[in-house]
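Trainee: With the sequence up front, the predicted model follows.
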Amino acid sequence: MTIIDQWWVVAGTAYAMLLGGLVGYERELKNRPAGFRTHMLVAAAATLLIEIGELLMADVRYRSSSVVIDPLRLVEAVVSGVAFIGAGTIFAARSGNGVAGITTAASLLMVAIVGVAVGFGFYLLSLAVTLLTLLVLGVLGLIERRYLPSPAGDEAEPQEPKS
């Protein structure tokens, strides 16, 4: 593991932050519970975890038979961590009419997986998935608001309790 290898990890992490930031900015514009910085950090953490695993696999100090590094276990760790953060963005509306924050939780999962893709070196795939995510959040969100009735659920503003 050389210094140059580590700088490539930093570059990949920065790229993941950029992609996560694009999705986070969209969430920020809509004043959602997790915005620009949160999405950037989730994407970066996912990339960094995968990249550190790859550095460890390449490091001769960790090639003994007693050390087993499984990249898919790192992906599981990313998903578990994001599930915890995503759960914090989902909350029941006080009126009991619905749940808010599900789409933001899903966008956090998407940027985490984008970060995983960057960590594994799938740069074009991660960019394409980020653009598709923005399409879903932006364009499909406009279509949904215009043509579908507004449910009291997904991404609805929490209702104040009636006194």
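Mentor: Great, that's in hand.
Trainee: When you work out contacts or count neighbours from here on, use the C-alpha atoms and nothing else.
Mentor: Fine.
Trainee: which helix in this structure runs the most residues?
Mentor: Scanning the chain for the helix with the most residues, using DSSP state H, yields helix 3-29.
Trainee: mind listing the strands for this protein?
Mentor: Along the chain, counting by DSSP state E, strands occupy 91-92, 99-100.
Trainee: Please render these as a markdown table that adds distance to residue 121 and mean neighbour count to the earlier fields.
Mentor: Formatted as a markdown table, the strands of the chain follow (distance: least, C-alpha to C-alpha, whole Å; neighbours: other C-alpha atoms under 10 Å):
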| stretch | distance to residue 121 | mean neighbour count |
| --- | --- | --- |
| strand 91-92 | 35 | 14 |
| strand 99-100 | 34 | 20 |
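Trainee: this is the comparison structure:
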Amino acid sequence: MEWMEQLRVLPAVVYAMALGGAIGYERELKDRPAGFRTHMLVAGTSALLLGLSRMVLEDDHYAGTGLRIDPLRLVEAVVAGVSFIGAGTIFASRKGDGVQGITTAASLLTVAAIGITVGFGYLALGFAIAMLTLAVLTLLRWFERRNLVAPEDPPK
């Protein structure tokens, strides 16, 4: 496969990284354990892996070799890997005050899903989900502070 053909995945990876970065920037502003760079890398890697699987499926080099690639299995692998990273952002308080980092872990899973979506070529859907995620992370916090909705972790 020509090297120029290989670079066709790059714009999707950059786009996924930008979307993930927007979400990561919000997490960074709130001083969460996973921020801008982590979210960018998770989204970009997800898009890269899905784009790579699409390239391999279309590559004549592998035709007739019996190579089988199931993109949905790759999605499962991405989700499992990101879940491991997300688990590292969750901390239980030693004082028994609760658990912190669950929203950041969920945002990492979401940017992985955005990267997967972009990797499959659904750019508008990836953008829409990124904007919806930012709305959840910012607007719902604003409503919580004004006691318009119940807080995620009510005070004890």
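Mentor: Received it, and whenever you're ready, just let me know what you need. Owing to the predicted nature of the structure, the values given are computational and were not obtained by experimental measurement.
Trainee: Report the TM-score for the pair.
Mentor: Here the TM-score for the pair of chains, by TM-score structural alignment, normalised by the length of structure 2, is 0.93; 153 aligned residues with a C-alpha RMSD of 1.5 Å.
Trainee: still on that earlier bit, superposed on structure 2, what's the mean shift for the longest helix of structure 1?
Mentor: Here helix 3-29 of structure 1, set against structure 2 after superposition, deviates by a mean of 0.8 Å using mean C-alpha distance after the TM-score superposition for structure 1.
Trainee: Buried residues in that helix, which are they?
Mentor: Neighbour-count burial for helix 3-29 of structure 1 flags 9-10, 12-28 (criterion: 16 or more other C-alpha atoms under 10 Å).
Trainee: Centroid-nearest residue for structure 1?
Mentor: The structure's structure 1 has its C-alpha centroid closest to residue 111; by C-alpha atoms, centre = their mean the separation is 2.6 Å.
Trainee: Can you name the residues that contact that residue?
Mentor: Counting by C-alpha atoms under 8 Å, 6 or more residues apart in numbering, residue 111 of structure 1 touches 19-20, 23, 39, 42-43, 130.
Trainee: That one matches what in structure 2?
Mentor: Aligned against structure 2 by TM-score structural alignment, residue 111 of structure 1 finds its counterpart in residue 111.
Trainee: sorry, back to before: name the nearest of the contacts of residue 111 of structure 1 relative to residue 145 of structure 1.
Mentor: Nearest to residue 145 of structure 1 among the contacts of residue 111 of structure 1, counting by C-alpha to C-alpha, is residue 23 at 19.2 Å.
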